[in-house]
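[1] need a structure here:
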Amino acid sequence: MTQCKALLISAPSSGSGKTSVTTAIARWHARRGLKVRVFKTGPDYLDPMVLQRASGHAVYQLDLFMGGLAHCRALLAEAAQDADLILVEGVMGLFDGKPSSADLAAAFGLPVLAVIDASAMAQTFGALALGLQKFRSDIKVCGVVANRVGSAGHGVMVGEGLPDDLPLIAALPRNAALTLPERHLGLVQAIELPGLDELLDGWADAWGAAVKPGFEFATVRFEPQTAFATPPLLLGKRIAVAQDAAFSFIYPANLDCLRKLGAEVLSFSPLKGQVLPDCDAVWLPGGYPELHAEALRKHPSFFADLREHLAAGKPLLAECGGMLCLAISLTDGDGHVHPMAGVLPGQAVMQKKLSALGLQSIDWPEGSLRGHTFHYSSLATPLAPIAIASNPNAGRACESLYQQGSLRASYIHHYFPSNPAAIAAFFAG
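    Next comes the predicted model:
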């Protein structure tokens, strides 16, 4: 049994400030020389990029659906062996979704810090906080943060009526300068924000000035998880992974999975003009090809290399944005049509509204995989899907899986650890 100070940061709803508070706490303690490990509940790529910069360590997903209980337990236990502090940022509201952030807190005994946007309330703040604390008896909401208070007096007011076992940990003032820009899929990527470190330091300073003296993180015991042996099914295989601002939606656990399977992972950046490495397989993850379509089209060999790779019968997995750049054309948000690689029949078009969102389970020919979908585009293709995903929350988003030769493509962002053997069977060719 390994012990480590730990906390899950949640809220009544999205937009309350979970990411900024988690980031502030991580940065504040990392600057003081502590080893901080941060996890993100549920599928997300953009928040973890910021959290990684704040903590100085890769941010992994904790998702009871995508990864499962044993996988999440192993990640936490491994982190606890080396970390001084573990922070877990929740998803949506504390009790939203199946599984929810509360389910995760209950599974691992994580105390919960509730972040409440206090900008439009006074004493009702206490009632809302108390409701979060009492709604489920199997979790412990240990304190609250009043976010975006208008003044010191407002910060005092919202804390009135809180019981002794639900203290106000901090009242953070509203500050328009300490905000991150957003676009259609969420936060702008960390690598696109040159002033990010100054912003993170500003958040940390605000936390340090606001946190109540004497606040201590609870120590949590994490059970060690017996490691499951991963056979080196990809030993000797070289897998090229596009990785830059156009192809950035990559779970660290996916790369770990490929390496544990024995593969050599070769990262390359099409946006920097780098050529496709000599490889046995390619993974084109999601990202923002629509923002970089012109640069991708002007790359002297990228599309031609992909066509040659597929002509040789080598495996290529394309997910969401990676799939869009393989279509005949991609129409961006401004209506400009960009010729793409043309190896996937069909046209991709960016939409003004959300097209799909939800967890996904899909049966590949090699076995069942889990993941999620989140996109603002559509793909019109004559290809018939070889499989259609199901949504565990009965949502409308049920994505198709397409195959043409050695190309496999889908809007699904697959979580490789959900079935390493299936991933290995595909990439092995």
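[2] rest of the way, CA atoms for contacts and neighbours
    Will do.
[3] My read is that residue 210 contacts residue 170, right?
    Yes - Residue 210 is within contact range of residue 170, at 5.2 Å (criterion: CA atoms under 8 Å).
[4] So if I had to pick from these two, which one is more boxed in?
    Per other CA atoms under 10 Å, whichever of residue 210 and residue 170 has more neighbours is residue 170, with 23 against 15.
[5] Contacts only, for that one.
    Residues near residue 170 by CA atoms under 8 Å, 6 or more residues apart in numbering: 144-146, 207, 210-212.
[6] now do 10 Å
    Contacts for residue 170 (CA atoms under 10 Å, 6 or more residues apart in numbering) come out as 115, 143-147, 155, 159, 206-213, 215.
[7] which among those residues end up buried?
    Listed as buried from those are 115, 143-147, 155, 159, 206-208, 211; burial here means 16 or more other CA atoms under 10 Å.
[8] ok, then the element right after the strand or helix carrying residue 148?
    Using DSSP states H and E, residue 148 falls within strand 141-149. Scanning forward in sequence from strand 141-149 by DSSP H and E, the next helix or strand is helix 152-158.
[9] Can you name the residues in contact with that next one?
    Applying CA under 10 Å, 6+ apart, the contact partners of helix 152-158 are 118-119, 121-127, 145-149, 151, 168, 170-173.
[10] go on, stretch 200-211?
    Outside stretch 200-211, the residues that touch it by CA under 10 Å, 6+ apart are 20-31, 50-51, 53-54, 145, 168-173, 175, 177-180, 196-199.
[11] one more to put side by side:
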Amino acid sequence: MDAALNAITTAAVLVAAPASGQGKTTVAAALARLHTRQGRTVRAFKCGPDFLDPHWLALATGAPVHSLDLWMTGEADCRQRLHAAAAEADLVIVEGVMGLFDGDPSAADLAERLGLPVLAVIDAQAMAGTFGALAFGLQNFRPGLPWAGVLANRVAGERHAGMLQAALREPEQWLGALPRGANFALPERHLGLVADGDLADAMRRLDAAADALAATPLGQRSLDALPQVRFEAPPPPVAAIAPLLAGRTIAIARDAAFSFIYPANLETLHALGARLVFFSPLAADPLPACDAVWLPGGYPELHARALADASDMRSALGAHVAAGKPIWAECGGMMALFDALVTSDGEVHPMWNLLPGRVTMHKRLAGLGPQQLHVGGHALRGHTFHYSTCDTPLMPAAHTARPGAEAMAGARAGEAFFAQGPVRASYFHAWFASSPEATAHLFDTGPIGVPHG
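    Next comes the predicted model:
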């Protein structure tokens, strides 16, 4: 069958900016919330690896938010997810990452490859005529980049908005202005935006942002007046995922301390045949009966005292490991397994004593970027992003590597991958769908099969 026969056309934009902190998430979530309130089906995505912005987009749309990344998730996965979203949605919104042309691959690469028109958000609070230069540069820096227009953020008032609009070479590019003000600002902390679940007024903030956007030309456009994108049907997958974890139950920590979970990772575990159960260490939930445990990343440092007091969980995980059952601990999940966690104010908290040593929080980034880990003869893709370091006598079983690092002489090793008994741990955040076979190895009882690093 000709794939073009299954092509779907729907309204779609990629919300981007010249840099981080310009208001991409606010605009993307406001646009999603505005149309959702009007009874439309909206599906949102996040460009690149991210756990926090998707919380807000999911709150705005009422649906899971997946990542799109030409390297980590792969172009085929991006096309499949966008096509599936277009089949059920009136509007598809993709939020960019960092600045429009930052990173490799960048948001601009995704927009160009998949035909997503760019809606540029520019923080204009300290500029006037330069707004036009920035807008022109973003639109024309890469010839042929699909373009939707430009929206000014944090604008002082009508006069300021008029100056910004007049600075544009093409008046039809003007999509309006959002005012300065805290009533719909999305607060930040050291890993990015504060998650919506940590704010009692999260939905009120989104509604206030949607109300402000409704007064702009962008907010007043009908769906038909928004850019229309044709999403071609992707080719069928080469092979189905084998049920390598059939009959196994995986217990997954999920609460404010362990919240960095890609929906696609849960989908992959289901496709591998695993039964998933969830528990909250912060709520003093008992460890469910299970064959394996996944401790995802999150904010253990913000809940260090509560985790230190979770003696029942410490004992249950110790018994789980003593029985030879595997644990996969990512970033924040790994931090909770060391003997101690030192917060940025110097306070020392005892942790769960399954890995020797301690982790220490810092005020500056200690790791950032795409990474891959070879497990069981397969490459598992993902990324790293953390503010802590670990001091341990445990020797790494392997290291992750940056994309293409194998071909670079003297390439610097990536994140340490620790394997002590059935405990597997790293700062590395894995995208399970990149290799279901490697994922199964993380949760299996056999040898982990990583090349020594």
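[12] So how do I select the buried members of the contacts of helix 152-158 of the first structure in ChimeraX?
    Buried residues within the contacts of helix 152-158 of the first structure, by 16+ other CA under 10 Å, are selected in ChimeraX with:
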select :118,119,122,123,124,125,126,145,146,147,148,149,168,170,171,172,173
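[13] Contacts only, for the residue nearest the centre of the first structure.
    Nearest residue to the geometric centre of the first structure (CA atoms, centre = their mean): residue 44, 2.1 Å. Residues in contact with residue 44 of the first structure (CA under 10 Å, 6+ apart) are 60-61, 91, 185-186, 249-251, 372, 374.
[14] just to revisit the earlier point, find me the equivalent region of the strand holding residue 148 of the first structure in the second structure.
    Mapped onto the second structure using TM-score structural alignment, strand 141-149 of the first structure covers residues 147-155.
[15] Centre of the chain to that stretch, how far?
    Centroid separation for stretch 147-155 of the second structure versus its chain: 24 Å, with CA atoms, centre = their mean, to the nearest Å.
[16] Check the mean deviation of that stretch from the first structure.
    Taking mean CA distance after the TM-score superposition for the first structure, the mean distance separating stretch 147-155 of the second structure from the aligned residues in the first structure is 0.9 Å.
[17] so where do the strands sit in the stretch 351-453 of the second structure?
    Assigned by DSSP state E, counting those that start in this stretch, the strands in the stretch 351-453 of the second structure fall at 355-361, 367-375, 378-386, 388-391, 398-399, 416-420, 423-426, 429-430.
[18] deepest of the ones you listed, which one?
    Compared across these, strand 429-430 shows the largest average neighbour count, a mean of 26 (mean count of other CA atoms under 10 Å).
[19] Stretch 107-117 of the first structure aligns to what range in the second structure?
    The aligned range for stretch 107-117 of the first structure is 113-123, by TM-score structural alignment.
[20] The matching stretch: end-to-end distance?
    Taking CA to CA, to the nearest Å, stretch 113-123 of the second structure runs 26 Å from one end to the other.
[21] And stretch 373-382 of the second structure, by the same measure?
    8 Å.
[22] Same question for stretch 301-318 of the first structure.
    This stretch, stretch 301-318 of the first structure, spans 18 Å end to end (CA to CA).
[23] ok, now stretch 331-343 of the first structure?
    End to end - CA to CA - stretch 331-343 of the first structure spans 16 Å.
[24] Quick check: buried residues in that stretch?
    Counting neighbours by 16+ other CA under 10 Å, one finds that the buried residues in stretch 331-343 of the first structure are 331-332, 337-343.
[25] coming back round to it: dump the strands of the stretch 351-453 of the second structure into CSV; add distance to residue 43 of the second structure as well.
    Formatted as CSV, those follow (distance: least, CA to CA, whole Å):
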stretch, distance to residue 43 of the second structure
strand 355-361, 36
strand 367-375, 25
strand 378-386, 23
strand 388-391, 34
strand 398-399, 36
strand 416-420, 35
strand 423-426, 32
strand 429-430, 24
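[26] Please determine how far the counterpart of residue 376 of the first structure in the second structure is located from residue 381 of the second structure.
    Under the alignment (TM-score structural alignment), residue 376 of the first structure pairs with residue 387 of the second structure. In this view, residue 387 of the second structure and residue 381 of the second structure are 21 Å apart by CA to CA.
[27] Also residue 360 of the second structure?
    As judged by CA to CA, residue 360 of the second structure and residue 381 of the second structure stand 26 Å apart.
[28] With residue 107 of the second structure instead?
    Taken as CA to CA, the span from residue 107 of the second structure to residue 381 of the second structure is 19 Å.
[29] So residue 444 of the second structure sits against residue 274, correct?
    No - between residue 444 of the second structure and residue 274 there is no contact under CA atoms under 10 Å: 11.1 Å.
[30] Need the overlap of contacts for these two.
    Between them, residue 444 of the second structure and residue 274 share these contacting residues under CA under 10 Å, 6+ apart: 244-245, 248, 291.
[31] Pull the contacting residues for residue 340 of the second structure.
    Neighbours of residue 340 of the second structure in contact, by CA under 10 Å, 6+ apart: 304, 308, 348-353, 355-360, 390.
[32] cutoff 8 Å now
    348-353, 357-359.
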